[in-house]
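Peer 1: would you be able to build a 3D model of this:
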Amino acid sequence: MKRSTLLIVGLVAVLLIAAVVFLFSGRQRAEGGAPSKEAAAQPRPALTVTVARPESTELTVTLAANGNVAAWQEASIGSESNGLRLAEVRVNVGDVVKKGQVLATFSAETVQADVAQARASLAEARATAADAAANAARARTLQQTGALSQQQINQYQTAEQTAKARVQAAEAVLAAQQVRGRNTQVLAPDDGIISSRTATVGSVVGAGTELFRLIRQGRLEWRAEVTSAELGRVAVGTPAMVTSASGAQVKGRVRSIAPTVDPQTRAALVYVDLPALQQNTAIKAGMFARGEFQLGRTAALTVPQAAVVPRDGFNYLLLLQPDSRVAQLKVETGRRVGDRLEITSQLPEDARIVVQGAGFLNDGDLVRVVEPPIASSASSASSASPASSASAGPARAAAAEPSVK
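Peer 2: Have a look, this model is predicted:
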């Protein structure tokens, strides 16, 4: 009897403890200790994102064009003497020269001999002229006495005039030979840079043979081709930024505009002055270059480039709604400055645009908004580029759609 009583008492105690535990756990569930059915039915955010508002700023209006870089003016330097041997060449391609500098010299022995001969002929002519003048003077003194006939007197006077003419001719010959002597030195006609050299020591060249080419004053110009439809937007003095094939950029200014348009291409040449060749080693004559004419500044609405999502050949923005869901909006884009892109479409006044994570969202997705970290946003902005974002956007969206769903 005692053993059965103890068993009954123990069983009752276990049942009481189980009842207390059951009541306590039920009260915790009623007070919210465990998730309710309503809480379990709430949708979970698809992604954590950052948002930003569109900013109004001023952007530069530009006009793109292509063209060739050429010398402003090229001087052809040749020989003025005929049949002389080239004795010395003092400059080479790329040398900077000054006006009047000696570029090359010819052998002067032949010219010096011709000058000496001309001087001797002039001395002989002057002596003959002096004798003729003395004879004419004596004849004029005897004119009144009748010792000489009028015919003889006229002959003496004619001989005097002929002798004077021969002196003048001899002086002209001497001057011509002296010019030939000076032409044995080839001089630079202007300041500039030697761009071509055909002069060879020891060669005998004829008059007019080109020996050097000179880029006058070292000036270059960009000859941009602008269509007739856009030609009216460019004026003399418009600044331009020229970019070479290597990526080097040079600032220039429009000097003149061609008065005619090519009937084949319907484009006109716009001449843009570039910095001096000595100061600019990235741009060379003969290069093909592209550039932009800076036509002014206009107001524009811009958004971060990461917020623009390219899909199916169009650009979209994800707008944050009051219920923390996103709405997809197709937009038109314009100019780009740094990591910001112009939006030419109309946007709501209070628009909040998803920036980080925009490429992973679909229309109607629920998101959670956080503040963007300053360091990471700055680094992402500096590393973002239009080509990479444009090409990676559709791929990221396509890769992320299954996970979003």
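Peer 1: please count neighbours and contacts with C-alpha atoms only from this point.
Peer 2: Fine.
Peer 1: now the strands: where do they sit in the stretch 1-150 of the chain?
Peer 2: Listed in chain order, the strands of the stretch 1-150 of the chain (DSSP state E, counting those that start in this stretch) span 47-49, 51-52, 55-71, 74-78, 84-89, 96-97, 102-106.
Peer 1: can you list the ones you listed in CSV and add distance to residue 114 and mean neighbour count?
Peer 2: Formatted as CSV, these follow (distance: least, CA to CA, whole Å; neighbours: other CA atoms under 10 Å):
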stretch, distance to residue 114, mean neighbour count
strand 47-49, 94, 16
strand 51-52, 89, 19
strand 55-71, 40, 16
strand 74-78, 22, 18
strand 84-89, 13, 19
strand 96-97, 31, 20
strand 102-106, 15, 21
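Peer 1: out of those strands, which gets nearest to residue 315?
Peer 2: Each of those was checked against residue 315 via CA to CA, and the shortest separation belongs to strand 51-52, namely 17.4 Å.
Peer 1: now tabulate the strands of the stretch 1-150 of the chain in CSV and tack on distance to residue 252.
Peer 2: CSV is the format used below for the strands of the stretch 1-150 of the chain (distance: least, CA to CA, whole Å):
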stretch, distance to residue 252
strand 47-49, 44
strand 51-52, 37
strand 55-71, 12
strand 74-78, 20
strand 84-89, 35
strand 96-97, 22
strand 102-106, 31
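Peer 1: out of those strands, which is closest to residue 322?
Peer 2: Distances from residue 322 to each of these were compared using CA to CA; the shortest belongs to strand 51-52, at 12.8 Å.
Peer 1: hmm, who's touching the closest one?
Peer 2: When contacts are taken as CA atoms under 8 Å, 6 or more residues apart in numbering, the neighbours of strand 51-52 outside the stretch itself are 320, 352-356, 369-371.
Peer 1: and what of stretch 183-199?
Peer 2: Taking CA under 8 Å, 6+ apart as the criterion, the residues outside stretch 183-199 that touch it are 75, 77-81, 86, 89, 91-108, 210-218.
Peer 1: just flag the most distant two among the contacts of strand 51-52.
Peer 2: Comparing all pairs in those by CA to CA, the longest separation belongs to 320 and 371, at 14.1 Å.
Peer 1: how about this one, so we can line them up?
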Amino acid sequence: MKTYKLNRITVIVAAAVGAAGLGFALYAPASTAADDKKADAPKPALTVSTATPQAARLPIKLSANGNVAAWQEAVIGSESNGLRLTEVRVNVGDQVRAGQVLAVFSADSVQADLAQARAALLEAEANAAEAGANAARARSLQTTGALSAQQISQYLTAEQTANARIASARAALATQQLRLRYTQVLAPDSGVISARAATVGAVVGAGTELFRMIRQGRLEWRAEVTASELLNLKPGTSALVKAANGSTLTGKVRTIAPTVDPQTRNALVYVDLPASDAKDAPFKAGMFASGQFELGVSAAMTVPQQAIAVRDGFSYVFRLNSDQRVSQVKVRAGRRLADRIEILDGIQANTPVVISGAGFLNDGDLVRNVAASASASAPAAPRTK
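Peer 2: Modelled structure (predicted):
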């Protein structure tokens, strides 16, 4: 009897264990498959924000290079011959005004010649007075027959000769007065002294260069442009000029050269630069400068600068597809305005492109798209797979 009860209990326990094993066999694989499927689901590589290109009006600019030069450079030379230079009153970089004395020559010999010329004039005037009196008496006696016709003619001729000698003496005096004025070298115009060759004590000849001066302190940018670009330029066009030291000035086109260099096929465009204090002027004659001519504005399609990914020397954007994956698209970038770049071709105006995180993406990556404001508050970073 005890043996029967024991076998019955054993059978019941075995049945319960079998039922539990069957249940585990039926339900455990299903749960494991769901977990495996969830684990195998692809995860977004990055959280990004997207936007479509925007229409804008961008300035049209023409870039060029050239040299800064003086608008006009005056050569100031000596007009005296064989005089010693006693004083030099200006140096390189000095601002001068028209008529200012720049240098002085010794005037001792000129003063002596001037005094002699004045004395010669007084002598000529005295002789002319005597000759005039004789001629007057001869005229009064002409009808009386007291003097012969020959004598009367001699007195009249002497009067004319004396008057001619007065004119000659006055001309000689004017010459010496002019030589005296030439002992002072005057500035022909206002401007800046750019070079000095005058040396105190030197005896120079007429025509010797003493100074060079930038007239009125005006500089110009001589930009070189190709012949095909000349049609876009005209007098009055604005230009932003940047020197090698980083200084910038805004000038205007004064004129365009009438010829093109047959070697380089470039033409010169003369751009007037605004005048400034010579000592603190950001531009100096002889400097190399680059610049851009402002030719107007035109319509353009732009994207933010951070949407452009530069790889292997080419520009790309990432287009967001309907399956939330991105495609790498090659584009051609154009003009730049602040933080936006013009797209010349490669995408359409309604194409959604990735703005934030474009530099971390690859072609075909799965992304999670969020609003631009949300992505702006937290910088994008690649997620670990």
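Peer 1: quick one: which of the contacts of strand 51-52 of structure 1 is nearest residue 179 of structure 1?
Peer 2: In terms of CA to CA, no member of the contacts of strand 51-52 of structure 1 lies closer to residue 179 of structure 1 than residue 355, at 79.2 Å.
Peer 1: quick one: contacts for residue 242 of structure 1?
Peer 2: Residues in contact with residue 242 of structure 1, defined by CA under 8 Å, 6+ apart, are 222, 249-252, 289-292.
Peer 1: swap in 10 Å and give it another go.
Peer 2: Applying CA atoms under 10 Å, 6 or more residues apart in numbering, we find residue 242 of structure 1 in contact with 64-67, 69, 222, 224, 248-253, 272, 274, 283, 289-293.
Peer 1: returning to what we had before: mind putting the contacts of strand 51-52 of structure 1 into CSV with distance to residue 140 of structure 1?
Peer 2: Listed next are the contacts of strand 51-52 of structure 1 as CSV, based on distance: CA to CA, whole Å:
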residue, distance to residue 140 of structure 1
320, 122
352, 117
353, 116
354, 117
355, 115
356, 116
369, 124
370, 123
371, 120
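Peer 1: quick one: which of these is most hemmed in?
Peer 2: Across the contacts of strand 51-52 of structure 1, neighbour numbers were computed from other CA atoms under 10 Å; residue 354 holds the maximum, 26 neighbours.
Peer 1: related to what we said a few turns ago, want to try JSON lines for the contacts of strand 51-52 of structure 1, with secondary structure as columns?
Peer 2: Converted to JSON lines, those look like this (DSSP: H, G, I helix; E, B strand; the rest coil):
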{"residue": "320", "secondary structure": "strand"}
{"residue": "352", "secondary structure": "coil"}
{"residue": "353", "secondary structure": "strand"}
{"residue": "354", "secondary structure": "strand"}
{"residue": "355", "secondary structure": "coil"}
{"residue": "356", "secondary structure": "coil"}
{"residue": "369", "secondary structure": "strand"}
{"residue": "370", "secondary structure": "coil"}
{"residue": "371", "secondary structure": "coil"}
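Peer 1: tell me the one of the residues you listed nearest residue 125 of structure 1?
Peer 2: Using CA to CA, these come closest to residue 125 of structure 1 at residue 355, 99.5 Å.
Peer 1: how about the most centrally placed residue in structure 1, secondary structure?
Peer 2: To find the centre residue of structure 1, average its C-alpha atoms and take the closest one (CA atoms, centre = their mean): that gives residue 242, at 1.4 Å. Three-state call for residue 242 of structure 1 (three-state DSSP): strand.
Peer 1: against residue 265 of structure 1, how distant is it?
Peer 2: To residue 265 of structure 1, residue 242 of structure 1 is 22 Å away according to CA to CA, to the nearest Å.
Peer 1: same check on residue 51 of structure 1?
Peer 2: Taken as CA to CA, the spacing of residue 51 of structure 1 relative to residue 265 of structure 1 amounts to 48 Å.
Peer 1: residues of the top helix by length along structure 2 that come out buried?
Peer 2: Residue-count comparison of every helix in structure 2, with assignments taken from DSSP state H, identifies helix 2-40 as the longest. For helix 2-40 of structure 2, a neighbour-count test (16 or more other CA atoms under 10 Å) marks nothing as buried.
Peer 1: got it, and stretch 105-120 of structure 1?
Peer 2: The neighbour-count criterion (16+ other CA under 10 Å) identifies 105-108, 111, 114-115, 118-119 as the buried residues of stretch 105-120 of structure 1.
Peer 1: got it, and stretch 170-189 of structure 2?
Peer 2: The neighbour-count check on stretch 170-189 of structure 2 (16+ other CA under 10 Å) flags 170, 172-173, 176-177, 179-189 as buried.
Peer 1: secondary structure class for the residue lying closest to residue 247 of structure 2 once chain neighbours are set aside?
Peer 2: Distances taken as CA to CA, 6 or more residues apart in numbering put residue 282 closest to residue 247 of structure 2, at 5.9 Å, once the chain neighbours are dropped. At residue 282 of structure 2, secondary structure determined by three-state DSSP is coil.
Peer 1: could I get the contacting residues of residue 282 of structure 2?
Peer 2: Applying CA under 10 Å, 6+ apart, we find residue 282 of structure 2 in contact with 242-243, 245-249, 276.
Peer 1: how about residue 340 of structure 1?
Peer 2: Under the criterion of CA under 10 Å, 6+ apart, the contact partners of residue 340 of structure 1 comprise 54-55, 301-308, 381, 384-386.
Peer 1: ok, 6 Å please
Peer 2: 302-305 (CA atoms under 6 Å, 6 or more residues apart in numbering).
Peer 1: make a markdown table from those and add secondary structure and neighbour count to it.
Peer 2: Formatted as a markdown table, the entries for the contacts of residue 340 of structure 1 read as follows, by DSSP: H, G, I helix; E, B strand; the rest coil; neighbours: other CA atoms under 10 Å:
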| residue | secondary structure | neighbour count |
| --- | --- | --- |
| 302 | strand | 24 |
| 303 | strand | 22 |
| 304 | strand | 23 |
| 305 | helix | 21 |
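Peer 1: thinking again about what came up before, which one of the buried residues of stretch 105-120 of structure 1 is nearest residue 405 of structure 1?
Peer 2: Minimum separation from residue 405 of structure 1 among the buried residues of stretch 105-120 of structure 1 (CA to CA) is found for residue 105, which lies at 85.6 Å.
Peer 1: and the closest one, how far is that from residue 213 of structure 1?
Peer 2: As judged by CA to CA, residue 105 of structure 1 and residue 213 of structure 1 stand 16 Å apart.
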